[in-house]
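Enquirer: Can you look at this prediction? I've put the sequence above it.
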Amino acid sequence: MSEEHSQDVVYKIFRLLRENVIKILTVLREEESIRWKELQEKTGISTATFNRSLAALQEVHFITKEKGYYRLTWAGRLLIDGFLLLGWRMADKPEDIEDVIAERVLAKDIVMVVLMIIFVSLRLRGRLDIKTLEEEIDRERSVIARLVQDFEDEGYLRRENGLLVATDKFARLTPEEFFSLGRP
């Protein structure tokens, strides 16, 4: 897979999430298994948008359809559980943590998620080329910069003295609004 294609896939997944499909993932997290009609009614998303969103979620393996029922995959569950762990839908603002500690905790959380995905991959595939994985992770880091730049351009983030700072506009976003950014 080329570097540009790989980065486009990650960017596409993030942009997909920004297009309000968080509602679908949330309903699937709550319902476990649900038919199309019920899922569409619970999300309130228009039929055309709903169908495109379902297809995109299946393409990136966040959901699956078995015997007429939609379900979260392990990746979809990991994603939505991550949102819950971040405090969305449970509290408006997580407890304040000293700045230095916050970055360390975030880095450890990221490493834990990556390790979990590596172990799942090893379990499924039986092997992993660690050197190639490390090289690809280094290449994918540019996606972070690209997405941060998008948020800066839209006025949700700014840079100050080496820090990335959330603006008031960003702080007021609900999860649904956050993932609806950039919709046409």
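Expert: That came in fine, so what should we check first?
Enquirer: contacts and neighbour counts: CA atoms only from here.
Expert: Noted.
Enquirer: What residues of the helix or strand encompassing residue 100 count as buried?
Expert: Taking DSSP states H and E as the definition, residue 100 sits inside helix 99-125. For helix 99-125, the neighbour count (16 or more other C-alpha atoms under 10 Å) marks residue 118 as buried.
Enquirer: Which SSE is immediately downstream of it?
Expert: By DSSP H and E, the next helix or strand past helix 99-125 is helix 130-153.
Enquirer: Use this one as the comparison:
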Amino acid sequence: MDETKDVVYRILRLLKENAIKILMSIKEKEKIRWKELQDITKLPTATFNRALAALQEIHFIKKEDGFYTLTWTGKLVCDGLLMLGWRLGEEEEEEEIEDAEKLLAKDIAMAIVVLLIISLKRRGKLNLDEFEDELVKEMKISRKILEEYEKDGYLEIKDGVIFAKEKLKEIDITGIFH
């Protein structure tokens, strides 16, 4: 499978390319016109338009009556980023959490259950076996994305353990996507 065509890969690449500014600006205003959004983000027109088109393509934003708004998935992404930033901001730097892997896995599993229920409510049915197969594929893509962050000097992967490098520790949550 070509990772560059995978949705998770495309979303994370998009977020690294300033789209987070657009998402958060729309979240703040709730409903915003193109010109005002560009003025707020201060992105070059071509970059701005590419990011807008990509955000619409992955259904994070929509345009109705000349206004851009977040879709339910766009709201979910923004809320997740805000929550993650808030949680990271309040933790002690030196404090090491025991069983961090288990806690993270439980948080992710809970998010998956919530998303499954939301999807089931909206669509009416879901093939659980097919979903599980796709989830395994997406986890492989996640590893590839982490390897890219390693190449960029943010982390190191050694013997199956991921270590944060100083470059990662020094940035805030939005910096992860730059």
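Expert: Alright, I've got the coordinates. Since the model is a prediction, treat every value here as computed from it, not as a measurement.
Enquirer: Just give the TM-score of the two.
Expert: Overlay of the two chains. TM-score (TM-score structural alignment, normalised by the length of structure 2): 0.89; 176 aligned residues with a C-alpha RMSD of 2.1 Å.
Enquirer: and the helix holding residue 100 of structure 1, how far from structure 2 on average?
Expert: Compared with structure 2 after fitting, helix 99-125 of structure 1 has a mean deviation of 1.7 Å; criterion: mean C-alpha distance after the TM-score superposition for structure 1.
Enquirer: Could you check the angle that helix makes with helix 130-153?
Expert: 130 degrees (axes from the mean of the first three to the mean of the last three C-alpha atoms, to 10 degrees).
Enquirer: In structure 1, what sits opposite residue 153 of structure 2 in the alignment?
Expert: When structure 1 is aligned by TM-score structural alignment, residue 153 of structure 2 is paired with residue 155.
Enquirer: so that match touches residue 168, yeah?
Expert: No: with contact defined as C-alpha atoms under 8 Å, residue 155 of structure 1 does not count as touching residue 168 (9.4 Å).
Enquirer: Settle it for me: which of those two has more neighbours?
Expert: Higher neighbour count among residue 155 of structure 1 and residue 168: residue 155, with 14 against 11, using other C-alpha atoms under 10 Å.
Enquirer: where does that one land in three-state SS?
Expert: coil (DSSP: H, G, I helix; E, B strand; the rest coil).
Enquirer: Check the gap between it and residue 12 of structure 1 for me.
Expert: Distance, residue 155 of structure 1 to residue 12 of structure 1, using C-alpha to C-alpha, to the nearest Å: 21 Å.
Enquirer: Likewise for residue 42 of structure 1?
Expert: As judged by C-alpha to C-alpha, residue 42 of structure 1 and residue 12 of structure 1 stand 25 Å apart.
Enquirer: Skipping its backbone neighbours, what lies nearest residue 17 of structure 2 in space?
Expert: Distances taken as C-alpha to C-alpha, 6 or more residues apart in numbering place residue 178 nearest to residue 17 of structure 2, at 6.4 Å, with adjacent residues excluded.
Enquirer: what's near enough to touch the one you found?
Expert: Residue 178 of structure 2 makes contact with 15, 16, 17, 18, according to C-alpha atoms under 8 Å, 6 or more residues apart in numbering.
Enquirer: hmm, what's the outermost residue in structure 2?
Expert: Most distant residue from the mean C-alpha position of structure 2: residue 65, 27.0 Å away (C-alpha atoms, centre = their mean).
Enquirer: residues touching that residue, list them.
Expert: Contacts of residue 65 of structure 2 by C-alpha under 8 Å, 6+ apart: none found.
Enquirer: can you check residue 148 of structure 1 too?
Expert: Contact analysis of residue 148 of structure 1 by C-alpha under 8 Å, 6+ apart lists residue 157.
Enquirer: mind checking how far it is from residue 170 of structure 1?
Expert: 12 Å.
Enquirer: now do residue 161 of structure 1
Expert: 19 Å.
Enquirer: more crowded one of those two?
Expert: Neighbours per residue (other C-alpha under 10 Å) separate residue 161 of structure 1 from residue 170, with residue 170 holding more: 16 against 6.
Enquirer: Need the counterpart of that one in structure 2.
Expert: Using TM-score structural alignment, residue 170 of structure 1 pairs with residue 168 in structure 2.
Enquirer: Surely that match and residue 150 touch.
Expert: No: using C-alpha under 8 Å as the test, residue 168 of structure 2 is too far from residue 150 to be in contact (10.1 Å).
Enquirer: Quickly list what's touching both of these two.
Expert: By C-alpha under 8 Å, 6+ apart, no residue touches both residue 168 of structure 2 and residue 150.
Enquirer: This completes my enquiry, with thanks.
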